[in-house]
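Engineer: pasting a predicted model and its sequence here:
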Amino acid sequence: MPERPRFHERVLAFTRAGTKKTTPCYRACSSLPRPSSERLQRSTRPDSLELAQDLPRKVTSSDTHHHDGDRDGDRPTEKKQPPEKEEQTVLYLAYGSNLSVETFRGRRGIRPLSQVNVYVPELRLTFDLPGVPYIEPCFAGTQFRTNTANKDEEGAEKEEAVAEYVDPTSSIDIEKAPLLQDQRHGQAHTQDYHKNRWHKPLIGVVYEVTLADYARIIATEGAGHGYRDVVVTCYPFPDSYRPEDPVPEHPDRDRNTTLPPFKAHTLLSPFAWNDETNRYSLLRPDPAYAQPSARYLNLIRTGAAELDFPTEYRAYLASIRPYRITTLRQRVGKGVFLTLWLPPLFVLVVLSSLLADADGRSPDWLGKVQDAVMKAMWSSYDRFFRKIFGDGERTIGDTSIHGFTIQQ
């Protein structure tokens, strides 16, 4: 499969950690104009690009753009097009690391024309896309909001009660402690580490981008095979917006808090959809188990601050606890894991760049090799590294005892 979701980011995360970054010039120009009302409303018309079927395939197979290779941070070289084609733009909803100027406009080289902050009632933020154990356990995605929200709220209430009884300085050998079991369901309890505490609409930013840049977004996010492109309804922040104002529970019902809605493309987690053509099968048994890294969380939090998101939402992001290595065994395991898997991963990244076509898409056979390597990597973690060196997805030490029994 051409460029599986976040494959390059998984590998590049090895080298980004601890790297000192300078403040690039694009930060000084981070403010963009708001899309015109006419442009937003045009997205609701049947003939708009926002409602076009299979837009990712169309733009990545068209000749409206050209990539010199999909290297992280490289800017694609665009071919000169007739004026009417140059004026075509797409509205794209970002919600994760693409909120960050450093990521979206820096590493990925996207040059949006305008932007607007929005509420998206039909989506919720998730962290269910597998990354690399011990380094980047998971990445952000979205799913449609369903009736499982009530279950998430119940889990959040349990976790809050649990937090009052957890002693992080406990001398208990938690690496050897058995799993905690829910008395009612007889299943291993998994905390969400505050990831699922947000039960209001997803908050994101909609960028207006050219067709060439939209094709690049699709290429860097899995070339249309990892995430699923969907069209969602977005509600712009009102003109009277203040960060300290509460986020509306139902912006689709309370039209006094938002401007007229419009349509935008976004990327849905593979966990939230089923497609026979989707061969990517690295989803974890419990997608809610892993914690994102501090580096990755910082990109999202920084982006939310740059975009002046609601204080309430930023507080939620700040409350998410990142994955941390807390034991010597984990540190040793991390070193052994990187020594074993870093070379083949980097070889695949190099091959993907060298063999990429004009759209930044790798040959299908290389995608299958990437699949096989990632499956083997996670299999080695599940069968060996986790048992010997400790957890590479969740922080050891954030355990709970209140309301649960210990399996003997």
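Structural biologist: Perfect, I can see it now.
Engineer: only C-alpha atoms from now on, for both contacts and neighbour counts.
Structural biologist: Noted.
Engineer: secondary structure element for the spatially most central residue of the chain, which one?
Structural biologist: Nearest to the geometric centre of the chain sits Ala140, at 2.4 Å (C-alpha atoms, centre = their mean). Using DSSP states H and E, the element containing Ala140 is strand 136-144.
Engineer: next SSE downstream of that strand?
Structural biologist: Using DSSP H and E, the first helix or strand after strand 136-144 is helix 149-163.
Engineer: give the next helix or strand downstream of that next one.
Structural biologist: Beyond helix 149-163 toward the C-terminal end (DSSP H and E), the next one is strand 180-182.
Engineer: what angle do strand 136-144 and the helix or strand following that next one make with each other?
Structural biologist: Remark: after strand 180-182, the chain's next helix or strand is strand 202-210, criterion DSSP H and E. Strand 202-210 runs at 90 degrees relative to strand 136-144, counting by axes from the mean of the first three to the mean of the last three C-alpha atoms, to 10 degrees.
Engineer: buried ones in the helix or strand just after strand 202-210?
Structural biologist: Using DSSP H and E, the helix or strand that follows strand 202-210 towards the C-terminus is helix 211-220. For helix 211-220, the buried set under the neighbour-count rule, 16 or more other C-alpha atoms under 10 Å, comprises Leu211, Ala212, Asp213, Tyr214, Ala215, Arg216, Ile217, Ile218, Ala219, Thr220.
Engineer: so how far is Pro261 from Val230?
Structural biologist: As judged by C-alpha to C-alpha, to the nearest Å, Val230 and Pro261 stand 16 Å apart.
Engineer: also this one, for the comparison:
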Amino acid sequence: MASGIQLLSPTSPEIAAPTEPRWYLGYGSNLSLTGFLVKRNITPLDTKVVVIDGLELAFDNPGVPYIEPRFANCRIAEPPAEMWLPGNPWSGRGSLMGVAYLLSPADYLTILRSEGGGSSYQPIIAPAVSLTADGARTQQVFDVITLHTPTIRRGTGYASLRYMKLLRNGAREQHMPEEFIAYLDATPSYAITSFRQKIGRLVHIAFWMPGLLVFFRIIARMSAKTGRAPAPMLFTRRVLFGTMWGTYDLLWKWIFGDGEASS
């Protein structure tokens, strides 16, 4: 594990209800100003484009087949890793680029609630290096808290086009380096290409989406004070997603076609 990167339990004192502002790192859809700030009514005290060595972006966070198959995740990078320099292509290996938001205690808890109240994510504390407007590293290094999903989908799978547009537009809104934007533009997205997949999408919308939407609203309400959902809700979340993806792997995939990688 890279020096300075700490994997924490969601119940760790470092994640408990804060009394002072905290730096939170957005690297997925939280790059989007509309999705992250406007919809959640969040006003950061400060924002900085940063890079974290030792973590890297992955699209292995399971969502819902045929609809939102994968979400962004971060994972520990395998050494050795070369330091990226402005002007060179962003490889996506060895380092994670994102936006650090300095959040008030109330806004910080809003993020934890909206991310499922600890039902699917594990917190990480890592040292972030602030970047200049052209992507050069500065001498400013500070700790950020971010979230990653330890339960992942292996094999080929893509995020939806809707989700990738959030990342791409967010990167442009945040004036992130052009090399990183080009990397996101070149990242493939999931697309339905057959009639069977269209039927699979309708089946999953009808069968899974109403219950999942209600479930996450209940989690947000029950984690309002601490940002942490009760243990029974965490167990229920694992059962729900385990059942959904288990039936997809054993049944729906063979009936409706691939629901996470375009065929």
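Structural biologist: Done, it's in. As the structure is a computational prediction, the values presented were derived from the model and not from experiment.
Engineer: neighbour-wise, which of Val230 and Pro261 of structure 1 wins?
Structural biologist: Pro261 (20 against 16; other C-alpha atoms under 10 Å).
Engineer: what's the match for that one in structure 2?
Structural biologist: Taking TM-score structural alignment, the alignment pairs Pro261 of structure 1 with Gln140 from structure 2.
Engineer: buried set for the helix or strand hosting its match?
Structural biologist: In this structure, Gln140 of structure 2 sits in strand 137-148 according to DSSP H and E. Neighbour counts using 16+ other C-alpha under 10 Å place Arg137, Val141, Asp143, Val144, Ile145, Thr146, Leu147, His148 of strand 137-148 of structure 2 among the buried residues.
Engineer: now do it and helix 105-114, the angle between them.
Structural biologist: Using the same axes, to 10 degrees: strand 137-148 of structure 2 against helix 105-114 is 50 degrees.
Engineer: ends of stretch 313-326 of structure 1, how far apart?
Structural biologist: 28 Å.
Engineer: quick check, distance from that stretch to the centre of its chain.
Structural biologist: 15 Å (C-alpha atoms, centre = their mean, to the nearest Å).
Engineer: counterpart of that stretch in structure 2, which residues?
Structural biologist: Stretch 313-326 of structure 1 maps onto residues 180-193 of structure 2, going by TM-score structural alignment.
Engineer: which residues touch the matching stretch?
Structural biologist: Stretch 180-193 of structure 2 has contacts (C-alpha atoms under 8 Å, 6 or more residues apart in numbering) with 66, 69, 89-92, 97, 157-161, 164, 167-168, 171-172, 198, 260-263.
Engineer: apply 6 Å and report the result again.
Structural biologist: Residues from elsewhere that reach stretch 180-193 of structure 2 (C-alpha atoms under 6 Å, 6 or more residues apart in numbering): Trp90, Tyr158, Ala159, Ser160, Leu161, Ala261, Ser262.
Engineer: buried sites along stretch 301-317 of structure 1?
Structural biologist: Neighbour count says stretch 301-317 of structure 1 has Arg301, Thr302, Gly303, Ala304, Leu307, Phe309, Pro310, Thr311, Tyr313, Arg314, Leu317 buried, by 16+ other C-alpha under 10 Å.
Engineer: same check, this time on stretch 151-166 of structure 2
Structural biologist: Those would be Arg153, Gly157, Tyr158, Ala159, Ser160, Tyr163, Met164, Lys165, Leu166, for stretch 151-166 of structure 2 by 16+ other C-alpha under 10 Å.
Engineer: again with stretch 195-214 of structure 2
Structural biologist: For stretch 195-214 of structure 2, by 16+ other C-alpha under 10 Å, it's Gln197, Lys198, Gly200, Arg201, His204, Ile205, Trp208.
Engineer: please produce JSON lines containing those, extended by secondary structure.
Structural biologist: Shown next, in JSON lines, are the buried residues of stretch 195-214 of structure 2 (DSSP: H, G, I helix; E, B strand; the rest coil):
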{"residue": "Gln197", "secondary structure": "helix"}
{"residue": "Lys198", "secondary structure": "helix"}
{"residue": "Gly200", "secondary structure": "helix"}
{"residue": "Arg201", "secondary structure": "helix"}
{"residue": "His204", "secondary structure": "helix"}
{"residue": "Ile205", "secondary structure": "helix"}
{"residue": "Trp208", "secondary structure": "coil"}
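Engineer: residue in structure 1 matching Gly28 of structure 2?
Structural biologist: Using TM-score structural alignment, Gly28 of structure 2 pairs with Gly96 in structure 1.
Engineer: how many other residues sit next to its match?
Structural biologist: 25.
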